[in-house]
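*Asks:* have a look; sequence and predicted model below, questions after that.
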Amino acid sequence: MLKAVIMAGGKGTRLRPLTFTRPKPMIPLVNRPIIQHTVERLKSMGFKDIVMTLNYRSDNVKEHFQDGSSMGVNINYSVEESPQGTGGSVLKAKKCIKETFLVLSGDVISNVNFKDVLKFHKDKGAVATLVLTPVEDPSHFGIAVLDEDSRITNYLEKPSADEVFSNIANTGIYIFEPEIFNFFDEKKGEIDFSNEIFPRLIEEDAGIYGYVFDGYWNDVGRPETYLKATYDILNRKIHQKIYKKRAKQSIGKIGNIWMGKNIHIGRKVRIEGPVVIGNNSFLDDGSKLSHGTVIGDGVYIGKNSTIQGSVILSDSVVKKNSFLSGCIIDTHCTINEHTIIEKGVVTGSRVEIGKNSVVKSSRHIKNQTNIVSDSVVDADI
């Protein structure tokens, strides 16, 4: 089976402050790093020889996966001292590549069948095959035009509104032949697939094809797409691993409730699934979790607090009578009593929000920020 190269070196600036303490592929998604979902899918389809290209906070990834044996795969690492671009990161891993290889981003969640793409690639005799998918808003992606034989005839990265000529977007999943490296300028510092390599392949009619995929795909690059991926996994729009244990339905507990180990559930707690509750978490009396909520390991939810469609990462505390909706709370945070956190809020780690406070929608709060009691936060911090 061919080698898979996972690009996992980006800084994830659009997901700050979550990426101040970890690389974007290591952000927990339903209590597993985003990139772990990718590795698990590769393994399930027989792709067990993996190279990860790393740069920003590379040690976080290496410490988590090590050689991959704990997951039944073999992982090697190619670490860039400085960012080399998407193409440059793969070029640096060239010494590990001798035959046809798969490339994908470490922050993409998809159910594309890699074996089907490989067959398409071989049938076309392609040098490069891009997995493409229809999108509503092409401005965040590269877009392509195909001829009747699925050959890519035009490509543009992140077009402005007046430049859009297609809604068929690049998913960041590719299959290449080793000949792809013939189109690289190895003397150049940063090399980008979308801005340099793909246009050159088109110009030289070198065999670049598009495999149009109409299944599930999510580029988890912004808080809203991160929450969407969370909700889609919980609602089983895409099947990813979740805790095996499910709570039995009973009074106050309805829907799918996936649970880790050693969880305390107090009196009159109401849980409306789909919900995930991590290991060693504590739900105090009268608290309520509603659909779309993910609770990390070691989280405390205080008396009569309500969590709606939010992600609360490990070792955070939400004290009594607080209300959180559609937000992302990073690790080791403290939300004091009688606090309201509105939709779209993202906090960094070790943030403390004083009691009787309100954090208005879509605000971002950086790591280790302390907000005094009785505050109204209506700007990014």
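*Replies:* Received it, and whenever you're ready, just let me know what you need. Note that the structure is a prediction, hence the values are computed from the model and not measured. Numbers count the residues shown, from 1 in each chain.

*Asks:* contacts, neighbours, all on C-alpha from now
*Replies:* Will do.

*Asks:* which helix or strand lies directly C-terminal to the longest strand anywhere in the chain?
*Replies:* Determined from DSSP state E, the single longest strand within the chain is strand 168-176. On the C-terminal side of strand 168-176, the nearest following helix or strand under DSSP states H and E is helix 198-203.

*Asks:* tell me what the next helix or strand after that following helix is packed against?
*Replies:* Per DSSP H and E, the first helix or strand lying C-terminal to helix 198-203 is strand 208-212. Other elements packing on strand 208-212 under the criterion 3 or more CA pairs under 8 Å, 6 or more residues apart in numbering; DSSP states H and E are helix 114-124, strand 128-134, strand 152-157, helix 198-203.

*Asks:* one more time with 7 Å
*Replies:* In terms of contacts (3 or more CA pairs under 7 Å, 6 or more residues apart in numbering; DSSP states H and E), strand 208-212 is packed against strand 128-134, strand 152-157.

*Asks:* what packs against the longest one?
*Replies:* On a contact count with 3+ CA pairs under 7 Å, 6+ apart, strand 128-134 meets strand 168-176, strand 208-212.

*Asks:* any idea whether residue 43 is helix, strand or coil?
*Replies:* Classification of residue 43 by DSSP: H, G, I helix; E, B strand; the rest coil places it in helix.

*Asks:* burial of it, as a residue count?
*Replies:* 17 (other CA atoms under 10 Å).

*Asks:* what do you get for residue 99?
*Replies:* Residue 99: 12 neighbours (other CA under 10 Å).

*Asks:* ok so it is a helix residue?
*Replies:* No. In this structure, residue 99 is coil, not part of a helix, as judged by three-state DSSP.

*Asks:* structure two is appended below for comparative analysis:
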Amino acid sequence: MVQALILAGGEGRRMSDITAHVPKPLLYLPGGTLLEYQLAQLAQLGISHTFVVIHHEAEQIERALHGLEGVTLVRQRPPLTLLGALASAEAHVTELCLVLHSDNYFSNGLGYLLREAQNTPSGFNATFLVESRTHPQNKARRLASTGCYVLSPEVLSATSTLKHADGLWHLTARLLESGAMVREVRLQGWRSNINHLTDLLNASRRILEDWSERFHPSRAAAGYNRTEGCRNAELPLWISSDSQVTDSDLGPNVVVGPKARVNGCELREVIVFPGAGIVGQRVEGGVVVPTKTGSLVLTSQEQMHGRQKSHSQEEPAELPPTADQEPHPSQEKRCKGDDLHQAIGGSFQASD
């Protein structure tokens, strides 16, 4: 049996213009949020129980996941670090555990990683998904680079000794030093770590342009290249059947989420988040996000140059159920070098 853990408590400060209103796990891609994409990947693997660690805007994520079977929410305990998030879940995880940082999109399924991890002897071991081009001379940082890995429950329990360290590489370095069995598996396809608006737009574009070959929730298929309500449409695009589009020129690479409203607009390379609305505007390369008072229009150029953001006067709509983990900035404490070594016991040889 395999369990899963999604780290979804990060604040997403590098995208604060957006994450002040919508937490990172709820950032929208064609047909689902980042969190929905990851849950769909886990379902594809046959994983029946997932723990989701939450902190920033926890209530929004709770609403997004309300009623989902096989999902348990875990409030992150201090310290608010990445390893603190892992340590918060140690009491819940009893089996081999696939860990995902919820600000990542993976273009392919993850079965190949899980199969490799399941073929590893039980005990203190870990299997990390890696990209060959990252940190070729620093194995600890390379192992920590993709936000996707499989840990034995013994390793997860040992993270409490490093919980003040805000970086996964602290764990990978200790594992390598201790002699634990550590394996790496090369990434198949591509991934996107969503840290900036341009990352989100580029991931959305790549998904739309290669739809049949890229992972997306199966229920998202109905919205692909749907043009109802468009005055003119340039493919590819994605429009929810539960949205309202009227008298608008859309595309290419436009996404309109559920309960969103688009009226009299010209949009190119734009993601209209669930529940957001935009009227009579021309936008290229940006997002429309719901706020408590209406909707916010933010373009990639505005983010780069700090120009004034645009606000739509649409009435706000309730966000639909949907929903990351960027490490929370925290003052890092040095850990004693032998803490994890003592926990692990050095009983396994490291493996490439």
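*Replies:* Arrived safely, thanks for sending. Predicted model only: the values in this text are computed from it and were never measured.

*Asks:* need the TM-score between these chains.
*Replies:* After superposition, the two chains reach a TM-score (TM-score structural alignment, normalised by the length of structure 2) of 0.76; 302 aligned residues with a CA RMSD of 2.9 Å.

*Asks:* among the helices and strands packed on strand 128-134 of structure 1, which is nearest residue 243 of structure 1?
*Replies:* Evaluated with CA to CA, those place strand 168-176 nearest to residue 243 of structure 1, the distance being 27.7 Å.

*Asks:* who does the closest one touch, helix- and strand-wise?
*Replies:* Applying 3+ CA pairs under 7 Å, 6+ apart, we find strand 168-176 of structure 1 packed against strand 101-105, strand 128-134, strand 142-146.

*Asks:* could you find the counterpart of residue 104 of structure 1 in structure 2?
*Replies:* Taking TM-score structural alignment, the alignment pairs residue 104 of structure 1 with residue 100 from structure 2.

*Asks:* do you know how far that match is from residue 142 of structure 2?
*Replies:* In this view, residue 100 of structure 2 and residue 142 of structure 2 are 16 Å apart by CA to CA, to the nearest Å.

*Asks:* when the two are compared, which one has more neighbours?
*Replies:* Counted by other CA under 10 Å, residue 100 of structure 2 and residue 142 do not tie: residue 100 has more neighbours, with 25 against 21.

*Asks:* before we move on, back to that, residues contacting the match of residue 104 of structure 1?
*Replies:* 5, 6, 7, 147, 148, 149 (CA atoms under 7 Å, 6 or more residues apart in numbering).

*Asks:* hmm, residue 101 and the fourth one touching each other?
*Replies:* Spelled out, that is residue 147 of structure 2. Yes. Using CA atoms under 7 Å, residue 147 of structure 2 is in contact with residue 101, at 4.9 Å.

*Asks:* now do the SS call for the nearest residue to residue 241 of structure 1 once chain neighbours are set aside.
*Replies:* Distances taken as CA to CA, 6 or more residues apart in numbering place residue 37 nearest to residue 241 of structure 1, at 7.6 Å, with adjacent residues excluded. The three-state assignment at residue 37 of structure 1 reads helix, by three-state DSSP.

*Asks:* thinking again about what came up before, can you lay out the contacts of residue 100 of structure 2 as JSON lines showing distance to residue 135 of structure 2?
*Replies:* Below are the contacts of residue 100 of structure 2 laid out as JSON lines (distance: CA to CA, whole Å):
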{"residue": "5", "distance to residue 135 of structure 2": "25"}
{"residue": "6", "distance to residue 135 of structure 2": "24"}
{"residue": "7", "distance to residue 135 of structure 2": "23"}
{"residue": "147", "distance to residue 135 of structure 2": "14"}
{"residue": "148", "distance to residue 135 of structure 2": "16"}
{"residue": "149", "distance to residue 135 of structure 2": "17"}
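
*Asks:* out of these, which is nearest to residue 22 of structure 2?
*Replies:* Nearest to residue 22 of structure 2 among these, with distances taken as CA to CA, is residue 7, at 16.3 Å.

*Asks:* what about that closest one, how many neighbours?
*Replies:* Neighbour tally, residue 7 of structure 2, other CA under 10 Å: 28.

*Asks:* what does it align to in structure 1?
*Replies:* For residue 7 of structure 2, the residue aligned by TM-score structural alignment is residue 7.
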